[in-house]
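**Student:** Sequence plus predicted model, see below.
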Amino acid sequence: MTIHSTDPFAVPDEDKSPVRRLRGRLASPVTLWTAPGPSGLTVSSTLVADGDPGRVLGLIDEESDFWDAVSQAGRFAMTPLTPADRQLADRFAGLMPAPGGLFATGQWRETPYGPVPAHAGAWAGCTLDTSRPCGWALLVEGVVASVQLDAATVPLVHFRGRYAELDR
């Protein structure tokens, strides 16, 4: 067996659209979105907008089990991930096996918005507001109903198809 340092299923740069290549040059936060059910999905196209009320926006695959769960529950949790969460991110992105299910390993805190990793330094509980088609996905907008901030953590970021971490 050979372990690859790159994704053997990745589309070569020359075969990607210029827009996709531009998007790849922007660092994105790696977050975990979960919903009652439970269901979850790794999302790197996430934006948090301050305001009254605050909002969370993300690009979500409309064919995902997560979208089905959010559509039914009307609420979700969004958790920023850390460099220690790389395997968790891969598992919820469908890039790593999840024997027993996505939530079978690790410690989880049950919330009204969906399970949250017990070690999470921050998370937001959101109610589903709107969704609309946007490119390859749905642009999903949630109203921030609850914010939990514990210890400040270094974020896991996605840049040019790989995980990275910020120097402090």
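**Tutor:** Structure's in. What do you need?

**Student:** going forward, measure contacts and count neighbours with C-alpha atoms only.
**Tutor:** OK.

**Student:** ok, Cys134 - how many residues close by?
**Tutor:** 11 (other CA atoms under 10 Å).

**Student:** how far away is the residue nearest to it when sequence neighbours are not counted from Ser44?
**Tutor:** Spatially, and ignoring its direct neighbours in sequence, Cys134 is nearest to Leu59 (7.7 Å; CA to CA, 6 or more residues apart in numbering). From Leu59 over to Ser44 the distance is 8 Å, taken as CA to CA, to the nearest Å.

**Student:** sorry, back to before: and the residue nearest to Cys134, helix, strand or coil?
**Tutor:** With DSSP: H, G, I helix; E, B strand; the rest coil as the basis, the three-state label of Leu59 is strand.

**Student:** give the contact list for it.
**Tutor:** Val43, Ser45, Thr46, Cys134, Ala137, Leu138, Leu139, Val140 (CA atoms under 8 Å, 6 or more residues apart in numbering).

**Student:** which two from those end up farthest apart in space?
**Tutor:** Val43 and Cys134 (14.8 Å; CA to CA).

**Student:** about what we covered before: which among the contacts of Leu59 count as buried?
**Tutor:** Buried residues within these, counting neighbours by 16 or more other CA atoms under 10 Å: Val43, Ser45, Thr46, Leu138, Leu139, Val140.

**Student:** One more to weigh against that first structure:
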Amino acid sequence: MNESPEPGAAIHPEHPFAAPADARDPARQLRGRLVAPVTVWTAGSGSAAAGLTVSSMLMAGGEPPTVCGLLDPDSDLAEAVGDSGQAVINVLRWPHRTIADVFAGLHPSPGGPFRTGEWSAGPVGPVLADAAAVAIVTVVEQRPMGWSSLVTATVDDIQLLDSDDDDLLAYVRGRYRTITAVRGG
């Protein structure tokens, strides 16, 4: 009897589900080249608390300052924000990569997402204890935008909890990086 080696899986550097290069969406490739902040937006309290990792957002100065974010319209967070009209924006740092993945639905968190990290009850939603910054916002408009829901909100309060910006979490080309790594420092 001729024995052959056991079949095995070879490890390749490419993502196994990635579309071939010539079939990739150019808009998605462009978005992947834009450095994005990594935040977790939260709303609600107790068992009704919801959260979502949001990187598609921007802030405009003014009186009052305004924040715009793209939320998954089918997410629990979009529903909670629609119900309450308010949210908490938690700005993440490098040690929060797992938290970002939990709230993006990419990593398990036995007992619920708020079991990963140290969270406390905030005025309108959970607040991450060691976030780089926290903003409390009031929604002024929520409308469809592409496959997302565009939430425009005014900033009611800002807490800058950390003065070291070197470990702010950024997302670019499908990976987490620190701001220092992105700017080449």
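**Tutor:** Yep, that arrived. A quick note: this is a predicted structure, and the numbers were derived from the prediction, not measured.

**Student:** longest helix anywhere in the second structure?
**Tutor:** helix 76-84 (DSSP state H).

**Student:** and that one, how far from the first structure on average?
**Tutor:** With mean CA distance after the TM-score superposition for the first structure, helix 76-84 of the second structure departs from the first structure by a mean of 0.7 Å once superposed.

**Student:** okay, that helix sits on what stretch of the first structure?
**Tutor:** Taken onto the first structure by TM-score structural alignment, helix 76-84 of the second structure occupies residues 65-73 there.

**Student:** next one: stretch 109-119 of the second structure
**Tutor:** Residues 98-108 of the first structure are the counterpart of stretch 109-119 of the second structure, counting by TM-score structural alignment.

**Student:** Report the buried residues of that stretch.
**Tutor:** Leu102, Phe103.

**Student:** what comes into contact with it?
**Tutor:** Residues outside stretch 98-108 of the first structure that contact it (CA under 8 Å, 6+ apart) are Ser39, Gly40, Arg91, Phe92, Pro115, Val116, Pro117, Ala118, His119.

**Student:** just stretch 2-17 of the first structure next, same as before
**Tutor:** Counting by CA under 8 Å, 6+ apart, Arg21 sit against stretch 2-17 of the first structure.

**Student:** Can you check the distance spanned by it, start to finish?
**Tutor:** With CA to CA, one end of stretch 2-17 of the first structure sits 30 Å from the other.

**Student:** got it, and stretch 91-107 of the first structure?
**Tutor:** Taking CA to CA as the measure, stretch 91-107 of the first structure stretches 15 Å from start to finish.

**Student:** and what of stretch 121-135 of the second structure?
**Tutor:** Start to finish, the residues bounding stretch 121-135 of the second structure are 14 Å apart (CA to CA).

**Student:** what's the matching residue for Ser56 of the second structure over in the first structure?
**Tutor:** By TM-score structural alignment, Ser56 of the second structure lines up with Ser45.

**Student:** Cross-check the contact I'm expecting between its match and Asp61.
**Tutor:** No: if you go by CA atoms under 8 Å, Ser45 of the first structure and Asp61 don't touch, sitting 11.0 Å apart.

**Student:** If we ignore the residues flanking it in sequence, what's nearest the residue positioned nearest the centre of the first structure?
**Tutor:** In the first structure, the C-alpha nearest the mean C-alpha coordinate belongs to Val43, at 2.5 Å (CA atoms, centre = their mean). If you skip the residues right next to it in sequence, Val43 of the first structure has Thr31 as its closest partner in space, 5.2 Å away by CA to CA, 6+ apart.
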